[in-house]
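Student: My questions are about this predicted structure, shown below with the sequence.
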Amino acid sequence: MTNKHALLVILLSAIAYYLFAYTTARTDFNKVFTYYSILFIAFVLLYKYSKLSTKWLIVSGILLRLIFLFAIPNLSDDFYRFIWDGRAIANGINPYLILPQNNPNLISNGIELYKGMGSMNGSHFTCYPPLNQFAFTIPAIISENGILISTIMMRLTLIISDIIALYFGLKILEHLNIEKRKILLYFINPFIIIELTGNLHYEGMMIAFLSASIYYLLKNKNHLSAILWAFAVSIKLIPLLFIPLFYKKLGLKKLLIYGTLVLIVNAILFLPFIDKELIQNFSSSIELYFQNFEFNASIYYIVREIGFWIKGYNIIGIVGKITPFIIISIAALISLIRKNNKIDILFTSMLFLIVCYYILASVVHPWYIAIPLFLSVFTKYKFPVIWSFTIIFSYSAYVNHNYKENLWLVFLEYLIVIIFFIIEIIQTTSPSETKHNKLPL
């Protein structure tokens, strides 16, 4: 593909992103799927066939993100809760102690925000860790009125987060002697641009801290790495899952110090919100997540059907209590049997662990796939790139306001990913995980 053709593809992508951001509702799945497919094809063409330099494709990725700047997120309503929590803090209210449904008039635009987030979101206590809450507060400090200004501020914050993840991602690739172009599998992927920049999900900020932490871990700056890892955990709790995998790289003593630092930093970050009801409310929201919610699951749906057949009712409460122990066991097993002292193997272990977690989970929202996609950049596996496309099938659940998943499309989503994963496993002929497949996709 010539540079002229590549620029044309970027221009067409810009038009598609604009139409996606400003003219598409999530209830119109045909439009969502069509625009997303066009954008994904353009992404593949640019990554695989374009002769444009990595630098220019990175610049195009930043410019494409800016198209969303004035758009209200159209695929997720979580941002309403983000704004609510941030404005609560700005007004001196502890967001861990109030329910939006009981306090719609406490903050500016409170009723509008509660209607936007929906009764399900507004009827439970916030589950977002403290550093995430501080990030929500930034837009409220700038302006406590209106929705658009808040979304613009959040979006700029998340674009900066993506650039930070890009910066450290490039440094990690250089350290591992992997071609830097691979970072584009993450940075110009329409999934990342739409879900993180477009829909304002803070996985992007978590990955920014995670990437910096991993880089300093590679440089044996363990204390700095642990502090940054704690920041990532204080955005989203999921990075806690990976800490046992550092056992062979750090050794038991250093691992205990590392984990203790992560816990201490998180405890300090919780101090501004400390209250006797904090632990109860926060843990109740986490428990509710594991034992009540269902969305875009795979193995869990099979287990659920078996439960209906045997028990005659939904066994999510039982499964939700067992699943964490299964994941902890898998994490312990991977940390003991794999040579995670080698960085390339460590990345693969992290990828396998997070995929195991999502395969067993009862809830797999689209934006969750950002983590395995980022990790895959540093491995020879590319099935998460495929997943970043098939995940769009999950939005078929929003075709009508009553919300009903199309389980055939969910099945197709996971079937395609599993097939590609099996193919990649079969094609892995070398016992060493230091050699990386040079195929772009």
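Tutor: Alright, I've got the coordinates. Numbers count the residues shown, from 1 in each chain.
Student: From here on, just use CA atoms for contacts and neighbour counts.
Tutor: Fine.
Student: all helices for the stretch 1-150 of the chain, in order.
Tutor: 3-23, 29-48, 54-66, 78-90, 110-122, 130-142, 148-175 (DSSP state H, counting those that start in this stretch).
Student: Of all those, which one comes closest to Phe383?
Tutor: helix 29-48 (14.0 Å; Cα to Cα).
Student: between the closest one and helix 54-66, how big is the angle?
Tutor: 160 degrees (axes from the mean of the first three to the mean of the last three Cα atoms, to 10 degrees).
Student: putting a second one here so we can go through both:
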Amino acid sequence: MALENQSRIAVTLKALVFTLLSAGGYIAISYFTNRVWFYQFIGLYAGLFVLYFAFVQWYLKLQEGLTIRHIQIIGVLLRLSVFFMIPNLSDDFFRFYWDGKLLFHGYNPYLILPKDFIGTPEAAKLDFTQELYQAMNSQTHYTIYPPFNQVLFATSPGLFPHNLLGGAIVMRVWILLGEIGLLWLLPKMLKAINQSPKGVVWYALNPYIVLELTANLHFEGVMIFMLLLALYWLIKGGYLLTGDNQANTHYLLPIRIKLFEITLPPSSAVKPKYLILSTIAFTLAVNTKLIPLIFLPPLLLFLGWKRSIIYYAIVIGLTAFLFSFFITPDFIAKFQDSFNLYFQKFEFNASVYYLLRWIGYQTHGYNLIAVFGIALSVISTLGALVIALYPIQKAQAKHLPLKMVFILTFYYLMATIVHPWYISVIMTLAILTPYRFPMIWSAMLGFTYYAYSTNPYQENLYLVAVEYLVVVGWLVWELRKAYRIKTAAKHSAR
């Protein structure tokens, strides 16, 4: 008994030391580090990840003394350590606040350019200050944040019309609620697909997640919660099979079969109300960030034609309804104008595109982003569809997040712009799979902050190359490992 008590005390002390050291690192980055101080940032960031990987490996091997509830509490406490600050690593918050202020005062945020609005009598009357305007990074672009996100933005200036810190805290409440939802939901989903619920530790304590979502106020935290809630309700409603078939867990695309030979639960075994709830959650995910739209095609393999068409129709219908409050004759043109900039002008932390850009300079002497951007967007869309619709024998719930991980990974490898927080979706979904390369990616994304240490902003392409070489190398290693497992399983079955 004495030895057992000593062991529990040792476990508690290790968890306490980890929590205090990590909180200290988050406070040092969030309150005392300017994003132009790259070497200070990367040193702290690397230290946080050393702690993280060491603690996760120790916890996953631990038999007792630290429960999932303890991990969830530590995760919330670490997020609270960055709660009372204006984001210092990202300036997106200021556009969120701007859009929210427009909407709160009855203006359509999709129709107003900040550069045209600032300095007008209306802007002065509503206290759109030069401080807010100068802090924004998109003064000449129309907003493209979807309606549900705009509503969340509006609560911030609605409660704190003259206080940016107060506004940041309001937004952080929404994101923290989404993250708490994920900390609650992930163990349930892991259990449902016959994996250890302890896997939630990968999300709960990840420094990249804490900094990019709660600290930097990126609403992926809300979007991912809604996305996983949609999947969870499909499982709960009996629409996704959860039988224990571990042999297929390690394969991305295990066995080729005819597309229409899909194993589906009978109508008597499903609960339609959960399909409706899932579509509502998925709609809110899409209307927080548009990227979940890319996950609609693979549902066909898991729901079948009839149920998929119903699902698509509800999601598209609800999305159209939410957008209908903002649609005017000018809306589509202005929204499309900003959307096209994403593929034809903006570039950051790209991989394949940067290689093509270099070739363009060698052959034509200038940047061919207008050509390569469109071409890569077509390739990424077609590639995502191939991965989405490539059939799986006995498709189960555990295969859907696996497809989602590789769809989005391929999409971002083809993208011209990959901001750090984009990878949070891949990293969270990967927890539901055997693959861990997104966790490595989350660590490597710290290199992207080098660009802010230069004036004007300039990426270090050597660091970008290191990032993608490590990530792709780790991915290839995991794919080869999965192939060996698949081959061994075939031999043992003979």
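Tutor: Done, it's in. Please read these numbers as outputs of a predicted model, since none were measured by experiment.
Student: hang on, the earlier thing: would you mind telling me which of the helices of the stretch 1-150 of structure 1 is nearest Ile316 of structure 1?
Tutor: Of the helices of the stretch 1-150 of structure 1, nearest to Ile316 of structure 1 by Cα to Cα is helix 110-122, at 17.6 Å.
Student: which residues sit against the closest one?
Tutor: Contact with helix 110-122 of structure 1 is made by 77-81, 83-84, 99-101, 104-105, as judged by Cα atoms under 8 Å, 6 or more residues apart in numbering.
Student: rerun at 6 Å
Tutor: Helix 110-122 of structure 1 is contacted by residues 77, 80-81, 100-101, 104 when judged by Cα atoms under 6 Å, 6 or more residues apart in numbering.
Student: Tell me what angle it forms with helix 78-90.
Tutor: Counting by the same axes, to 10 degrees, helix 110-122 of structure 1 lies at 110 degrees to helix 78-90.
Student: The residue mapped onto Phe153 of structure 2 from structure 1 - nearest residue in space that isn't next to it in sequence?
Tutor: Aligned by TM-score structural alignment, Phe153 of structure 2 pairs with Phe136 of structure 1. Excluding its sequence neighbours, the residue lying closest to Phe136 of structure 1 (Cα to Cα, 6 or more residues apart in numbering) is Gly86, at 4.4 Å.
Student: what separates the one you found from Leu170 of structure 1, distance-wise?
Tutor: To Leu170 of structure 1, Gly86 of structure 1 is 32 Å away according to Cα to Cα, to the nearest Å.
Student: same thing with Val59 of structure 1?
Tutor: From Val59 of structure 1 to Leu170 of structure 1 the distance is 14 Å (Cα to Cα).
Student: So for those two, which residue has more residues nearby?
Tutor: The residue with more neighbours, out of Val59 of structure 1 and Leu170, is Leu170; 21 against 11, by other Cα atoms under 10 Å.
Student: The more buried one -> structure 2?
Tutor: In structure 2, the residue matched to Leu170 of structure 1 (TM-score structural alignment) is Pro187.
Student: ok now do the nearest residue to its match once chain neighbours are set aside, which residues does it touch?
Tutor: Of all residues not flanking Pro187 of structure 2 in the chain, Pro197 sits nearest, at 4.2 Å (Cα to Cα, 6+ apart). Residues counted as contacts of Pro197 of structure 2 (Cα under 6 Å, 6+ apart) are 187, 190-191.
Student: so can I have TSV of those residues showing distance to Ser380 of structure 2?
Tutor: TSV is the format used below for the contacts of Pro197 of structure 2 (distance: Cα to Cα, whole Å):
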residue	distance to Ser380 of structure 2
Pro187	32
Leu190	29
Lys191	32
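Student: returning to what we had before: please tabulate the contacts of helix 110-122 of structure 1 in JSON lines and include neighbour count and distance to Asn292 of structure 1 as additional columns.
Tutor: Written out in JSON lines, the entries for the contacts of helix 110-122 of structure 1 read as follows (neighbours: other Cα atoms under 10 Å; distance: Cα to Cα, whole Å):
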{"residue": "Asp77", "neighbour count": "18", "distance to Asn292 of structure 1": "19"}
{"residue": "Tyr80", "neighbour count": "24", "distance to Asn292 of structure 1": "22"}
{"residue": "Arg81", "neighbour count": "21", "distance to Asn292 of structure 1": "19"}
{"residue": "Pro100", "neighbour count": "28", "distance to Asn292 of structure 1": "20"}
{"residue": "Gln101", "neighbour count": "18", "distance to Asn292 of structure 1": "19"}
{"residue": "Pro104", "neighbour count": "18", "distance to Asn292 of structure 1": "25"}
